[in-house]
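Coordinates for the following, if possible.
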Amino acid sequence: MKNIYIYTRYGLALGGVGMALMEILKRLNELDGIKLKLIVEKELFFESFLTDKVPHDIEIMYLKNQNAYENLFLVKKMKKILTSAKSSKIKILIIRSIDRAINSINIKKTLKNENIDILIDFDMSLCGKIKKLKAKKKIVWVHNYINIYPWYSWKNNIKYYDNIMVTCEESKKTILDNNKTLGNKIVKLYNLINFDRVIEMSLQKVPLIELSFIKDKYIVSVMRLDSKQKDFHTLIGAHKLLKKEGIKVKHYIIGSGPDRCSIEEEIIENNLENELILLGAKKNPYPWIKNSMFFVHSSKYEGMPIVLVEAMILEVPVISTSCPVGPSDILDHGKQGILVKMMDSSDLAQAIHLMLSDNKIREEFKKKNKDWLTEFRCSKSLNTLKNVLDLN
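Model (predicted):
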């Protein structure tokens, strides 16, 4: 029996990384000869949306009991500082350093007496600690643009992993640009995407109260309301330019996140409440994607945005910013969808206008996407994963 431990800091949140983790857990759990354990760090202010989707026979180990943790005097102080608008950057840095130190102690205590054959660091959360952790094989999964992580952590420690899983060619190149000796450790593996599940969920009925929304002509985005990563300023700017030219379209945005209030304020300031409509998070966004005219993705950096592939599975054309890393790989450098410049409202506005006005272009993308999607079939990625885990 091979003991495989998967560590995640963010993987139970509703989003691309979370959905990728759920599919991997499901697929690995179907294999014989392995025992899976999921180690989860419960962070402050973090909601675990996907806990009930973890297969029931996989043990979940929490580093922190959330209620007990949040009742600690120190943690209450930390929470107050982190949420206060008056807190200085130095105070916030100190508090986050304390939190990281607590996490480090908890990780070592949790894993100390465990017999680990394979330890998978699913979101690079163990990078600074990996050298001191014991496992026969250590694997890291790079789901995002690696240069957003603290350079002193990943550049000094990524060499201590036996394998580095990347989700696109661009990501591999970025790592090799920083350290050419890692080439034999890097494995490109597209996230496991269950095509049948996406199609099946897209056919589910939406609540009666939402039917009038979904029957309208609209375009859609599904992304976290986080302005640090997602480029809402450019998206809002694009709609401002379109409205100035007399081009109006309803654009539904599905997702939740820390910057909802500031995004909403910017939408109101630009009189775009009837164009940009925040619908909040939805456990099943697929009927909304399927019934849209096309999908728009505006971001400053990515890893492999699964939602772009999911839109293509549902025969929905895609516009995406050409940010590092992922969209260019998924859209085959602009052959399978429209890639626009980062942080360029004018370029995005032109792409939206073109897709709105030219039905022929939308139909061409739908046809081309069918053949291209073979690249992202789950079976292909699963075989690669089994090879890395020595399960074949």
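
C-alpha from now on. contacts and neighbour counts both.
Will do.

Quick one: residues in contact with stretch 232-252.
For stretch 232-252, the surrounding residues in contact (Cα atoms under 8 Å, 6 or more residues apart in numbering) are 217-221, 227, 263, 266-267, 270, 272, 274-279, 298-299, 343-349, 353.

Can you list which of those residues are found in strands?
Counting by DSSP state E, the contacts of stretch 232-252 place 218-221, 276-279 in strands.

To compare with the earlier structure, here is another sequence to fold:
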Amino acid sequence: MKKKVLFIIGSLQSGGVSKSMISLLNAWDTEKYETSLLLCCKDGDVFSDYLPKNIQLIYNPVIEHVMGGFFSLKWLLVHGHFLLCLGVLLRLILSRISRPLASELIAKMMPVVSDVHYDLIVDYGGQQLLYYMVNKLSATKKVSFFHSDYSKWSFYYNADKKYYPVVDHIFTISQICVDSLKKFFPNCAEKVSIMENISSPVMIRRQSLESIGNFEVQIDQMKADGNTILCTIGHICRGKGFDFAIEASDILKRNGIKFKWVFIGKVLEEDLLKFITDKGLDDNILLVGIQSNPYPYISLSDIVVHPSRFEGKSIALDEAKILCKPIVVTNFSTVGDQFENRKNALICDMNGKALADSIVELINNRELSLSLIDYLKDNIQDNSSEVKKLYAFIN
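Model prediction:
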């Protein structure tokens, strides 16, 4: 009989964790293992079309709504879940006081979706998914992932410190992230290690050739008019540095640089859109929203810019490297895990002027730009073999 494996993720919305989950599952041996995916929330799903066909998708709308906001209260009432409705109200109040307690309450309210005893369960999202996995699901081995530098995201420490000691392993995505977890959880140090986000060059190149319709024609015309095409992927918010990108755009425009900057992602902070308009940048910044396949946009761009304030290890940047684009990236704490300045990217300070200066340097210094591209072409890595680190827990 095939061994049974369950992966758990909050959603397949836009974002690096969702994309990383899809890449992992496409590298996973679904012929050898009977594989299921518990998807807690379908709202905003953009990646499910890329799931391997023989993965069993598990979804229970009750889980989505106990994780939801005030809109979910109506759904729970209509469907007769009166106690859960009270629980969600309590959780919304608790979330203002204690994120760990609110997250543990969500896990308690989440119904058991399977009575199967799995050989391996992989929590890919952390927090309430971790607590739910530990308390309500049965498995021989249970593994959790944390996708960032814990020192930048320690809001759930008071709950995590109870649950991390009882899982079999904790994976994270870079050495800095490993060191951070070990510092916060020294009693778990022996079971913390790296499993990189999987980026398959074959899959990414194939998807980069997909058509994006009329936008390709628009980009070609923009280039013919002398514009440099910039591209940034991420949730449009200050955490991802989009305020820096807007400031850089203003500087570029005032200095006579012809450019179009494509922003790919969900708008999380609406006031940034007003910032764009107030600076007169509506013609320079192109908001294309969430894209399940961003690779054609990267492929059509001249420079990829990543202005983030913090990252675990950015999968968007790994993808830009595979597509061999010159990259400008801010000096966040884990940037050294992916880049060496002026070798495979330009690393700049976290402000709009530094971003603008680096962009201008790449535009004007063709030799530097080509040297970055050549290095990336010579150092493309396929890390699909990272899945073997999970196989070790079931073989």
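
Quick check: TM-score for this pair?
The TM-score (TM-score structural alignment, normalised by the length of the first structure) is 0.84; 371 aligned residues with a Cα RMSD of 3.2 Å.

follow-up on the earlier one: nearest to residue 142 of the first structure among the ones in strands among the contacts of stretch 232-252 of the first structure?
Of all those, residue 142 of the first structure sits closest to residue 221, with 23.6 Å by Cα to Cα.

What's the closest one aligned with over in the second structure?
Applying TM-score structural alignment, one finds that residue 221 of the first structure aligns to residue 232 in the second structure.

I'd assumed residue 90 was in contact with residue 82 of the first structure.
No - if you go by Cα atoms under 8 Å, residue 82 of the first structure and residue 90 don't touch, sitting 11.1 Å apart.

In terms of neighbours, single out the busier of those two.
residue 82 (19 against 9; other Cα atoms under 10 Å).

if I pick the more buried one, what's in contact with it?
Going by Cα under 8 Å, 6+ apart, residue 82 of the first structure touches 92, 95.

If we only consider the ones in strands among the contacts of stretch 232-252 of the first structure, which is nearest to residue 157 of the first structure?
Closest to residue 157 of the first structure out of these is residue 221 (35.6 Å), distances taken as Cα to Cα.

Quick check: the gap between that closest one and residue 365 of the first structure.
Look at residue 221 of the first structure and residue 365 of the first structure: by Cα to Cα, to the nearest Å, they are 18 Å apart.

more neighbours, the two?
Neighbour count, other Cα under 10 Å: between residue 221 of the first structure and residue 365, residue 221 has more, with 25 against 19.

and that one, how far is that from residue 296 of the first structure?
To residue 296 of the first structure, residue 221 of the first structure is 5 Å away according to Cα to Cα.

and if you look at residue 133 of the first structure?
Counting by Cα to Cα, the gap from residue 133 of the first structure to residue 296 of the first structure is 41 Å.

more neighbours, the two?
residue 296 (25 against 14).

now for the more buried one: what does it line up with in the second structure?
Match for residue 296 of the first structure (TM-score structural alignment): residue 305.

And residue 167 of the first structure, by the same measure?
Per TM-score structural alignment, residue 167 of the first structure is aligned with residue 173.

my guess is that match meets residue 196, correct?
Yes - counting by Cα under 8 Å, residue 173 of the second structure touches residue 196, with 4.7 Å between them.

Show the contacting residues for the residue lying closest to residue 16 of the second structure once chain neighbours are set aside.
Using Cα to Cα, 6 or more residues apart in numbering and skipping the chain neighbours, the partner closest in space to residue 16 of the second structure is residue 315 (5.7 Å). Residue 315 of the second structure is in contact with 16, 19-20, 197, 199, counting by Cα under 8 Å, 6+ apart.

Okay, helices next: where are they in the stretch 101-250 of the first structure?
151-157, 169-178, 195-202, 211-215, 232-244 (DSSP state H, counting those that start in this stretch).

Please convert these to CSV, extending it with distance to residue 58 of the first structure and mean neighbour count.
Listed next are the helices of the stretch 101-250 of the first structure as CSV, based on distance: least, Cα to Cα, whole Å; neighbours: other Cα atoms under 10 Å:
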stretch, distance to residue 58 of the first structure, mean neighbour count
helix 151-157, 29, 14
helix 169-178, 30, 17
helix 195-202, 21, 14
helix 211-215, 37, 12
helix 232-244, 38, 20
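
how about those, which one is nearest residue 383 of the first structure?
helix 195-202 (16.5 Å).

can you tell me what part of the second structure that closest one aligns to?
By TM-score structural alignment, helix 195-202 of the first structure lines up with residues 201-208 in the second structure.

what's the mean deviation for the matching stretch versus the first structure?
Superposing on the first structure and averaging over aligned pairs (mean Cα distance after the TM-score superposition for the first structure), stretch 201-208 of the second structure comes out at 1.3 Å.
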